[in-house]
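In: got a sequence here, can you model it:
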Amino acid sequence: MSVLPPADDEDVPRYWRELGLPGLVDVHVHFLPDPVQAKVWRYFALAETHYGAGWPITYQLPVEERLAVLERLGVRAFPTLPYPHKPGMAAWLNEWSAGFAAGRPQVLQSATFYPEPAAAGYVAQALDDGARVFKVHVQVGDFDPRDPLLDDVWARLEETGTPVVIHCGSGPLAGDHTGPEPVTGLLERFPRLQLVIAHLGMPEYREFLDLAERYERVHLDTTMFATDFTERLMPFDPAERARLAALREKVLLGSDFPSIPYAYAHQLQALHRLELGEEWLRAVLWRNGARLFTIAGQ
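Out: Next up, the predicted model:
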């Protein structure tokens, strides 16, 4: 490839410009209410205990400074991806996320849900209020996505075609309901769901590639994928690269900013060194996300 990967964060704008892009669309960014964000960062501070590896947070900064970092990088559109870990949180997170997105055109208004009787009602309200993407975290929420309490939610999201970023792979920690089986069962019932499989489904990469090939609206995001950090813990089989190349139109840039243990530029370096070509990179870094969320300039 004639374009060189970014050397560091300051070099990221040069990288996407040389690829002929207007910027980046990152579908896996988190902005959370301060108490929730603080709790998440306390959890990562104990990562050695949880994961057997340290997880220093590179962008543990105040909100406005984090927004400024994304602006300097050229991330033109990103969600906030809230997620509850217990009943009674989701509606509040949705209200907070809507308020955060208001007046910030670069923010894709986000929402979430949890298997509880009120879920269908507050999901409908979030859609009416302008939610453009939902987040589900099967491991943190500790629930089966096939829970009957979510039937009406999935039916509505299938009908509207609203993207759902779903953390359902068994990495970095397995849960009672992680892995490909629950999501496969969900898609058998709701085959038109616009799911975005977070982290490319790590470590069950092969099985989630299967689902992206089988279901027209299933996408994959690159969050932490192929980075040095992840390759040490959950390596990707190089034999699967050809399948990843063939799925070019269904792979979306994701980063997990701000809670990543390396510079943002390293995610782009990791994707670049897969050697899948500049057209693949243009699709992943901008075109696919711009198409999914109807971002101007696509």
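
In: alpha carbons only for contacts and neighbour counts from here, please
Out: Noted.

In: which positions in stretch 222-233 come out as buried?
Out: Within stretch 222-233, the residues that qualify as buried are T222, T223, M224, F225, A226, T227, F229, T230, counting by 16 or more other Cα atoms under 10 Å.

In: quick check, nearest of those residues to S110?
Out: Using Cα to Cα, T223 comes nearest to S110 of the buried residues of stretch 222-233, at 17.3 Å.

In: residue contacts, that closest one?
Out: Residues near T223 by Cα atoms under 8 Å, 6 or more residues apart in numbering: H28, A198, H199, L200, L253, G254, S255, D256, Q267.

In: could those go into CSV alongside distance to A242 and secondary structure?
Out: Supplementary listing: the contacts of T223 in CSV, determined by distance: Cα to Cα, whole Å; DSSP: H, G, I helix; E, B strand; the rest coil:
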residue, distance to A242, secondary structure
H28, 24, coil
A198, 20, helix
H199, 18, helix
L200, 15, helix
L253, 18, coil
G254, 20, coil
S255, 22, coil
D256, 25, coil
Q267, 20, helix
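
In: follow-up on the earlier one: out of the buried residues of stretch 222-233, what pair is the most spread apart?
Out: The widest separation within the buried residues of stretch 222-233 (Cα to Cα) is 13.5 Å, between T222 and F229.

In: find the pair from the contacts of T223 with maximum spatial separation.
Out: Maximum distance among those (Cα to Cα): 14.2 Å, for A198 and Q267.

In: of those two, which one has the most company?
Out: A198 (29 against 23; other Cα atoms under 10 Å).

In: list the contacts of that one.
Out: H28, V165, I166, H167, C168, G169, L220, D221, T222, T223, G254.

In: show only the entries of the residues you listed found in strands.
Out: Among the contacts of A198, the ones falling in strands (DSSP state E) are V165, I166, H167, L220, D221.

In: one step back: and the contacts of A198, which are buried?
Out: H28, V165, I166, H167, C168, G169, L220, D221, T222, T223, G254.

In: distance to E10 for the residues you listed - can I get that in JSON lines?
Out: Listed next are the buried ones among the contacts of A198 as JSON lines, based on distance: Cα to Cα, whole Å:
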{"residue": "H28", "distance to E10": "21"}
{"residue": "V165", "distance to E10": "28"}
{"residue": "I166", "distance to E10": "30"}
{"residue": "H167", "distance to E10": "30"}
{"residue": "C168", "distance to E10": "33"}
{"residue": "G169", "distance to E10": "32"}
{"residue": "L220", "distance to E10": "27"}
{"residue": "D221", "distance to E10": "23"}
{"residue": "T222", "distance to E10": "21"}
{"residue": "T223", "distance to E10": "20"}
{"residue": "G254", "distance to E10": "19"}
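
In: Proceed likewise with the subsequent sequence, for comparison:
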Amino acid sequence: MTAGTDLDYVTGFRERLGLPGIIDVHTHFMPEQVLRKVWTYFDTAGPLVGHREWPITYRDEEQVRLKTLRGFGVSAFTSMIYPHKPDMAAWLNSWSADFAARTPDCLHTSTFYPEPGAPEYVRAALESGTRIFKLHIQVGHYHPADPLLDEVWGLIQDAGTPVVIHCGSGPAAGEFTGPEPITALLRRFPRLRLIIAHMGAPEYREFLDIAHAHAGVLLDTTMNFTDFFEAADPFPTAELPRVRDLGDRILFGSDFPNIPYPYGHALFALERLDLGDDWLRAVCHDNAARVFTLG
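Out: The predicted model follows:
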């Protein structure tokens, strides 16, 4: 797709389905110096991206990226932030709160890290109206059930605030990735509203099992079913009936701007699954509108 055909496809996709907009629960807006470092890491094809070439399609300034996303008809999105070390999360939360205040269509996003001060800044984030949290287990290199997070998980469970958590072992496995740490976490905090990023790739079956066992667990489609993901971690076609059956608990995510293909390809990848227009409407708008009480 070229830039023009990409926009045409996304516009046609929305019109065909009668969508008032697309809700994208997995987009990255973060402090410029942090985002530039993330892009530099992708450019090096380092181990955390599986040593794959990963060109950034939307390597633009913040206001240009916002204009691009809105041009696609995205009516609500997130600012997925995540720390890779202690003493970073509170600063990221401060930036993200300011970003949400000046960007009304962005869901106020926060994060945390296993450290002594986490309960204090998570409580502050909840009190300030954060709508969603983001964690990246592979990059942060910690067990999600770390005792330092006990109070944090209790606060979030009681608040019912969703947490997008990159916990699958793709694109590269980490010491604490995979379904077992999430199962351990949910054993202690069964009412958490986790959104499993990338549908738990490549442990698709196991994370579908977790979603079936826990009514509060959702999955996002970030990069799933695209040619890029299918080349490395193909989704098992035998599991597609379960994806259809869980259609009310799957949310669209893109990973914009850090994707190596045009935005429309993520939607095309879902459309070619042939799971039906009702499924697409739910995934690309209605489910997130319900979860986040959006119009």
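
In: what segments of the stretch 101-250 of structure 1 are helices?
Out: 119-128, 138-141, 151-160, 180-189, 205-214, 228-233, 241-246 (DSSP state H, counting those that start in this stretch).

In: ok, average deviation of the helix or strand following the last one from structure 2?
Out: What it means is helix 241-246 of structure 1. For helix 241-246 of structure 1, the following helix or strand on the C-terminal side (DSSP states H and E) is strand 251-252. Once fitted to structure 2, strand 251-252 of structure 1 is off its aligned match by 0.2 Å on average (mean Cα distance after the TM-score superposition for structure 1).

In: now for strand 251-252 of structure 1, which elements pack on it?
Out: strand 219-221, helix 288-293 (3 or more Cα pairs under 8 Å, 6 or more residues apart in numbering; DSSP states H and E).

In: ok now the shortest one, how far from the chain's centre?
Out: By that I understand strand 219-221 of structure 1. 8 Å (Cα atoms, centre = their mean, to the nearest Å).

In: same for it, what does it pack against?
Out: strand 195-197, strand 251-252.

In: give me the mean distance between whichever strand or helix holds D98 of structure 2 and structure 1.
Out: D98 of structure 2 is part of helix 89-102, with elements assigned from DSSP H and E. Compared with structure 1 after fitting, helix 89-102 of structure 2 deviates on average by 0.5 Å (mean Cα distance after the TM-score superposition for structure 1).

In: centre of the chain to that helix, how far?
Out: Relative to the centre of its chain, helix 89-102 of structure 2 is centred 17 Å away, using Cα atoms, centre = their mean.

In: how about that helix: buried residues?
Out: A89, A90, L92, N93, W95, S96, A97, F99, A100.

In: could I get those as CSV with distance to L7 of structure 2?
Out: Conversion of the buried residues of helix 89-102 of structure 2 to CSV gives the following (distance: Cα to Cα, whole Å):
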residue, distance to L7 of structure 2
A89, 35
A90, 36
L92, 31
N93, 32
W95, 30
S96, 28
A97, 30
F99, 26
A100, 25
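
In: among the residues you listed, which pair sits farthest apart?
Out: A89 and A100 (16.1 Å).

In: on that earlier part again, compare the helices of the stretch 101-250 of structure 1 and give me the one nearest Y59 of structure 1.
Out: helix 228-233 (16.2 Å).

In: could you export the buried residues of stretch 222-233 of structure 1 as TSV, including distance to A155 of structure 1?
Out: As requested, the buried residues of stretch 222-233 of structure 1 are exported to TSV (distance: Cα to Cα, whole Å):
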residue	distance to A155 of structure 1
T222	26
T223	27
M224	30
F225	30
A226	34
T227	35
F229	37
T230	34
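
In: how close does I81 of structure 2 sit to A231 of structure 2?
Out: Look at I81 of structure 2 and A231 of structure 2: by Cα to Cα, to the nearest Å, they are 27 Å apart.

In: how about R281 of structure 2?
Out: Distance of R281 of structure 2 to A231 of structure 2, given as Cα to Cα: 26 Å.

In: now A90 of structure 2
Out: A90 of structure 2 sits 37 Å away from A231 of structure 2, taking Cα to Cα as the criterion.

In: equivalent analysis for Y58 of structure 2, please.
Out: In terms of Cα to Cα, Y58 of structure 2 sits 21 Å off from A231 of structure 2.

In: ditto for Y41 of structure 2
Out: The separation that Y41 of structure 2 has from A231 of structure 2, given Cα to Cα, amounts to 21 Å.

In: repeat that for V25 of structure 2.
Out: Distance, V25 of structure 2 to A231 of structure 2, using Cα to Cα: 24 Å.

In: and I23 of structure 2, what's its match in structure 1?
Out: Under the alignment (TM-score structural alignment), I23 of structure 2 maps onto V25 of structure 1.

In: contact partners for that match?
Out: Under the criterion of Cα under 8 Å, 6+ apart, the contact partners of V25 of structure 1 comprise V75, R76, A77, F78, L253, L285, W286, G289, A290.

In: how much does the helix or strand containing the fourth one stray from structure 2?
Out: When elements are assigned from DSSP H and E, F78 of structure 1 belongs to strand 75-79. After superposition onto structure 2, the mean distance of strand 75-79 of structure 1 to its aligned counterpart is 0.6 Å, using mean Cα distance after the TM-score superposition for structure 1.
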